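Student: Here is a sequence together with a model predicted from it:
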Amino acid sequence: MRVLVGGGTGFIGTALVQLLKARGHEVTLISRKPGPDRITWDELARSGLPCCDAAVNLAGANILNPLRRWNEAFQKEVVSSRLETTQMLASTISKAPQPPKTWILVTGVAYYQPSLTAEYDEDSPGGDFDFFSNLVTKWEAAARLPGDYTRQVVVRSGVVLGRGGGAIGHMLLPFRLGLGGPIGSGRQFFPWIHISDLAGILAHALEARHVQGVLNGVAPAPTTTNAEFAQALGAALGRPAFIPLPTTVVQAIFGRERAIMMLEGQKVVPRRTLATGYQYSFPKLESALKAVVA
């Protein structure tokens, strides 16, 4: 299969590209910089979609980059890096003389409203109560194609755990020093997925023709709270994890609006993902964290 991947040089993209190549697929990246086996976004806008069997978009600025202040300029970058790339791919797909058979977009579980009691599956409502849920709604709308020639899949990802990047990259040092602990109250749900499983779900969605619509990209383990996650990460590292990160500190570092992503959470279940026949490599948190910190 010839697969076109937008944003394929990031943390998730690198894992996906490795897996697709290992499965014998041919991968072309869409990137800001030219290079071998890649085209630039400018080339895509100019020349249209190259011949491919499937397209995946993973592009988007890292929202939780602690080095970036949550100001108007960064908010615009977060929105445009998602919406513009998605709109461009959707537009070039719909105009292609031979459109790809499959089109996959990765968004986030921020679509669902944070709650300490509600449980969300792929059919649950959401998408219009804060900055991030509105962003996911617009992002998914930008990907929609007319007609049914191209099979369309949206994967709403939880927090991605993996070596060498993602959320865990910022957590490891304090936890290794014994300074880790729950964020805020620790009672908020923490929907997570191992990087191997997110790449696995995407490859499964590319290869299995019966898969379509929304899939929740979260682990099927009994839902985890932030405090339970902190305890499990401390245990995997053999370190205590009792020092909480107060709400006020999180808000000071990330800004009040962005801090919601860490201080509040959603109980999300991958009902449809499991129903499609995907089998998880890391369904439980303890084994996922052991693999990450090994």
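Tutor: Nice, I can see it.
Student: hey, let's count contacts and neighbours off CA atoms from now on
Tutor: OK.
Student: now the end-to-end length of stretch 221-229.
Tutor: 12 Å (CA to CA, to the nearest Å).
Student: okay, now the one to match up with it:
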Amino acid sequence: MRILITGGTGLIGRHLIERLHLTHEITVLTRDKSRAAERLPENVSLISSLTEIADFSTLDAIVNLAGEPIADNRWNAMQKRRICDSRWEITRELVSRIKTASQPPHTFLSGSAIGYYGRQGDTPVTEKNHQAHREFTHELCQKWENIALEASDVSRVCLLRTGIVLAKDEGALDKMTLPFKLGLGGKMGDGKQYMSWSHIEDMVKGIIFLLNEKDCEGPFNMTAPHPVTNKTFTSTLADVLHRPSFFTVPSFALKAAMGEAAEMLLTGQKVLPEKLQQAGFTFAHPDLEGALNAIFNA
């Protein structure tokens, strides 16, 4: 397949390209071609503007992973605007080009996140069984998804509702691991909030599965089938790293450091990948302990 990928230098994008570049023709949209060239395989084509693709009829599929990191900075009005625009604008541009192509790409996989659901407590959440809590992450993802779905009259659209993606020395897990390595690890707040996660291998396998399964469309929870509470996550991480887990990061400390963004860490969702499993996808790392051992002790 001829596949266009946005966000190709990010955690998920890089691992996805490693799996695809030998058997598919990959083009990556990037703001920094020199940096992308250092991080991606040599046979990947790099563009800095979608106008460099004259007609989207030359593409078979698009994987849209672009977006400003959501938890790297405090959420003021300007940062929220940046987070939204980095997702909405590129998705609008992609949809516009898809719809005006003489022969549109057959598949459009567009990013989203389990933040779509908002805080859910300990209620199990599936694509079909939920009542979203209206807050910033929900409004961000809802509009992001609605923009992508505008292409569904000409292309098959799948929405990738992503949770915490676990990979060694990268992403959220890298940030979580440092305190444990220093002997200062522990739960956040009361530790009762659920964390819905996926191993990077399953995240990539899931995207490739959706690229190839022509009957799959709509939203998909891209998370492992066994979400855990923050207390269980941190104690399991400590056991795998052979480090203590005695400390607690108080809620007030997180709120002081991160502001409104701390709510993502102190609330959560118990998300289940119902549609993905019903479609026949099998997880290589369905349980947290096995996933963490695969990352740190393989």
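Tutor: Nice, thanks for sending it over. Model, not experiment: these values are computed from the prediction.
Student: Got a TM-score for the two of them?
Tutor: The TM-score (TM-score structural alignment, normalised by the length of the first structure) is 0.93; 288 aligned residues with a CA RMSD of 1.7 Å.
Student: A71 of the second structure matches what in the first structure?
Tutor: Taking TM-score structural alignment, A71 of the second structure has L64 as its aligned residue in the first structure.
Student: now swap in L166 of the second structure and tell me
Tutor: So, by TM-score structural alignment, L166 of the second structure is matched to L161.
Student: Go ahead and confirm that match touches D197.
Tutor: No. Look at L161 of the first structure against D197 with CA atoms under 8 Å: they stay out of range, at 9.7 Å.
Student: three-state assignment of the residue sitting furthest away from the middle of the second structure?
Tutor: Relative to the centre of the second structure, the most outlying C-alpha is that of S102, 30.7 Å out, by CA atoms, centre = their mean. Secondary structure state of S102 of the second structure, per DSSP: H, G, I helix; E, B strand; the rest coil, is coil.
Student: Quick check: closest non-adjacent residue to it.
Tutor: Residue nearest to S102 of the second structure in three dimensions, not counting chain neighbours: S57, with 6.1 Å by CA to CA, 6 or more residues apart in numbering.
Student: what sits against the one you found?
Tutor: Neighbour list for S57 of the second structure: A101, S102, Q103, P104, P105 [criterion: CA atoms under 8 Å, 6 or more residues apart in numbering].
Student: The first structure: which residue goes with the second one?
Tutor: Matched to the first structure by TM-score structural alignment, S102 of the second structure sits across from P97.
Student: Tell me how far that match lies from T40 of the first structure.
Tutor: Remark: distance between P97 of the first structure and T40 of the first structure (CA to CA) = 20 Å.
Student: Can you give me the neighbour number for V165 of the second structure?
Tutor: 22 (other CA atoms under 10 Å).
Student: after superposition, how close is the one helix or strand it maps to to the first structure?
Tutor: For V165 of the second structure, the element it lies in under DSSP states H and E is strand 164-166. In the superposition with the first structure, the average deviation recorded for strand 164-166 of the second structure is 0.6 Å (mean CA distance after the TM-score superposition for the first structure).
Student: ok, then the element right after that strand?
Tutor: Going down the chain from strand 164-166 of the second structure, the next helix or strand is helix 171-181, by DSSP H and E.
Student: list the helices and strands that following helix packs on?
Tutor: strand 164-166, helix 230-241 (3 or more CA pairs under 8 Å, 6 or more residues apart in numbering; DSSP states H and E).
Student: which bit of the first structure covers whichever helix or strand comes after it?
Tutor: The element immediately downstream of helix 171-181 of the second structure (helix or strand, assigned by DSSP H and E) is strand 186-188. With TM-score structural alignment applied, strand 186-188 of the second structure matches the range 181-183 in the first structure.
Student: neighbouring contacts of the matching stretch?
Tutor: 175, 226-227, 229-231, 234, 241-247, 250, 262-263.
Student: circling back: tell me, how many residues neighbour the match of A71 of the second structure?
Tutor: For L64 of the first structure, using other CA under 10 Å, the count is 17.
Student: cool, the one 5 residues further on as well?
Tutor: For R69 of the first structure, the tally of surrounding residues (other CA under 10 Å) stands at 15.
Student: Before I go, just wanted to say thanks for your time.
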